[in-house]
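S.K.: build me a model:
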Amino acid sequence: MSAAERRESVIRAAMIEFGRAGYDGTSTEAIARRVGVSQPYLFRLFPNKQAIFLAASLRCLGDTQKVIEDALEGFGPGQEEEAGLAIAHAYQKLVADRDMLLMQMQTYVAVAKAEASGDHEFGKPIRAAWAEMYDAMLLVFGGDHERTAEHFSFGMLINTLVALGFPQDHRVWAGFWEESRSSIPDPNR
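M.R.: I've put the predicted structure just below:
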C-alpha cells in the first residue's frame, strides 16, 4: 500500500474512532490499531493527533458536500423544490453511515471546545469547509437564506437523532420517512 493509500485508510479509520469516542476519548493507538499500522508510522503520515482529527473532519464535511452535489446533478434553475427534495432524500440515506454523522457531531463539539479554551485557529479550516457547503446550498436555493437554513436544520436533526441512538422505526423519524416516500423527480429524464 502506498503512503497516500495508507494516509487515506488512516483518515477513514479516524472518522470512525473520533466519531464514536470524540477527540479527547480517541487515542492515536486506537486509530493505528484499526488501520493495522504502528503508532510511529501514523506519525510519519500526520504530525500529531490534531492533524489527524482535522483531516478526518475535513473529509467528513467534504463527503457530506459530495452527497449534496451528487443529489443535485441534473437540476437547474427553476427546479429548486425538486432539488431540495433530492438533497433531503440523499441526506436521509446517510443515516446508514452512522459513523459519518457522528463524526460531524464530534467535529462541532471539538471546535466549540477549542473556541472556549481560546484556540481560534483550530476551527478556521473547519468553518471554511462548512461555509463552502453552506454557500453551495445557498446557490441551489437562489440565495434564499431561509430555505438554506431549513435544509441545514433538517440535516442537524437527523444527526441528532442518530447520535441519540433512536432506531429508525421510532416515531421521531416518522416525518422524515414519510417525506422520503414522496416522489422525487429524476432530473435526467
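S.K.: from here on, contacts and neighbour counts on C-alpha atoms
M.R.: OK.
S.K.: flag every buried residue along stretch 99-117.
M.R.: Judged by neighbour count using 16 or more other CA atoms under 10 Å, the buried positions of stretch 99-117 are D99, M100, L101, L102, M103, Q104, M105, Q106, T107, A110, V111, A112.
S.K.: among these, which lie within strands?
M.R.: Among the buried residues of stretch 99-117, no member falls in strands (DSSP state E).
S.K.: run this one through as well so I can compare:
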Amino acid sequence: MSTSDTRELLDSDDQGLPIFQPRDRSSASKRQTIARMALREFHRHGFSGASVDAIAEAAKVSKPTIYRHFDNKERLFLGVVAEALSAAYQELPVLAGSLPFRQVSEHQEMSALLERFLAAAAEAVLGEEIISLRRLVIGEAERFPQLAALWASINDEMINEPLMEAFWTLEQRGLLAIPDRSLAAQQLIALTIGAPQLVVTFHTETSTARAAERYLSSGILLFLSYYTKELR
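M.R.: Coordinates of the predicted model:
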C-alpha cells in the first residue's frame, strides 16, 4: 500500500487551512497528541526552527506517522495554530448569549454586563498561550498570511459580532444611540483590550492582569459617555 493510500483524509477550507477527518477514535487521539507536542515546539522555536524529529520524539510516534496525519510541516503548522486560535475564543459567544442585555434598564447595569463580557474576552486574548500564539502568527505572517486572516475573522465572529448584537439590543431598549455598530465594537475593543494586548505582546515582563485592569472599566465608561442616548 502506498503512503498516499494510508494517509488520513486531508482537505483545506476556503482560507487554505487544513481540515482533518480522522478515520477512527484512535487516530483522532494520536493526532491530538501530535498537535499538542507540535504546538509546544512551534511556540519555542517558530516554524523554521521547529524540528519534526523533536515533535515525533515528544509525541512518541514516527515521522511517517506525523506526515500521514498532517501531510507536511507547513500543514502541521497551519493546522495546530489554527485550532489553538479557535479554541481560545470559543466560549465568548456562549457567554454573550447568556448575558441579560434584554433586561437592562439603566446605565450601571449596562456597564456591568459589558464589563463581564469584555473581562472574559480579555482573559481569552491576554492569556500567556494566546499571546505566545499572537507573536508566532506575527512572526510568520509573511509565510502564512492565512493565519493572520483567520485571526481577524475569529475576532469578528467571537468578539465583534456578540458586541454588535448587544448594542442592537441596548438600542432597542432606548439606552444607546449607535449609527455604526461595527465601528462602535472596534472602538470599544480598542479602548478596553487593544492597548493591553499591544503592551503584553511586545513587553513580555508585563502582567496581563494588571494591563487589563487599567483599561477595562475606564474604557467602558469612556465608550458609554459617547454612545449613551441620554448624553448625546
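S.K.: let me have the buried residues of stretch 99-117 of structure 1 in CSV, extended by distance to S27 of structure 1.
M.R.: Shown next, in CSV, are these (distance: CA to CA, whole Å):
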residue, distance to S27 of structure 1
D99, 17
M100, 18
L101, 20
L102, 17
M103, 15
Q104, 18
M105, 18
Q106, 15
T107, 16
A110, 15
V111, 18
A112, 20
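S.K.: tell me which of the residues you listed is nearest to T26 of structure 1?
M.R.: Of all the buried residues of stretch 99-117 of structure 1, Q106 has the smallest distance to T26 of structure 1: 11.1 Å, by CA to CA.
S.K.: ok, the equivalent of the closest one over in structure 2 - contacts?
M.R.: In structure 2, the residue equivalent to Q106 of structure 1 is L136, according to TM-score structural alignment. For L136 of structure 2, the contact set (CA atoms under 8 Å, 6 or more residues apart in numbering) comprises F42, H43, G46.
S.K.: shared with structure 1, which of the residues you listed?
M.R.: Retained in structure 1 by both residues aligned by TM-score structural alignment, their matches' CA atoms under 8 Å are the following of the contacts of L136 of structure 2: F42, H43, G46.
S.K.: by neighbours, which of those residues wins?
M.R.: When the kept ones among the contacts of L136 of structure 2 are compared by neighbour count (other CA atoms under 10 Å), F42 ends up highest, at 21 neighbours.
S.K.: I'd assumed V52 was in contact with it.
M.R.: No: with contact defined as CA atoms under 8 Å, F42 of structure 2 does not count as touching V52 (10.0 Å).
S.K.: start and end of stretch 119-135 of structure 2, how far apart?
M.R.: 22 Å (CA to CA, to the nearest Å).
S.K.: show me what it is in contact with.
M.R.: Here stretch 119-135 of structure 2 makes contact (CA under 8 Å, 6+ apart) with 43, 81, 85, 88-89, 92, 159, 193, 196-197, 200-201, 208, 212, 216.
S.K.: could you report the neighbour count for D24 of structure 1?
M.R.: If you count neighbours by other CA under 10 Å, D24 of structure 1 ends up with 9.
S.K.: what does it align to in structure 2?
M.R.: Applying TM-score structural alignment, one finds that D24 of structure 1 aligns to S48 in structure 2.
S.K.: same thing with A4 of structure 1?
M.R.: Match for A4 of structure 1 (TM-score structural alignment): A28.
S.K.: what's the neighbour count on that match?
M.R.: If you count neighbours by other CA under 10 Å, A28 of structure 2 ends up with 16.
S.K.: P100 of structure 2 now?
M.R.: Number of residues near P100 of structure 2 (other CA under 10 Å) recorded here: 13.
S.K.: just list the residues touching it, thanks.
M.R.: Shown in contact with P100 of structure 2 (CA under 8 Å, 6+ apart): L113.
S.K.: end-to-end on stretch 56-73 of structure 2?
M.R.: Terminal residues of stretch 56-73 of structure 2 are spaced 12 Å apart (CA to CA).
S.K.: how far off centre is that stretch?
M.R.: 26 Å (CA atoms, centre = their mean, to the nearest Å).
S.K.: what is the nearest of the kept ones among the contacts of L136 of structure 2 to H107 of structure 2?
M.R.: Using CA to CA, the kept ones among the contacts of L136 of structure 2 come closest to H107 of structure 2 at H43, 42.7 Å.
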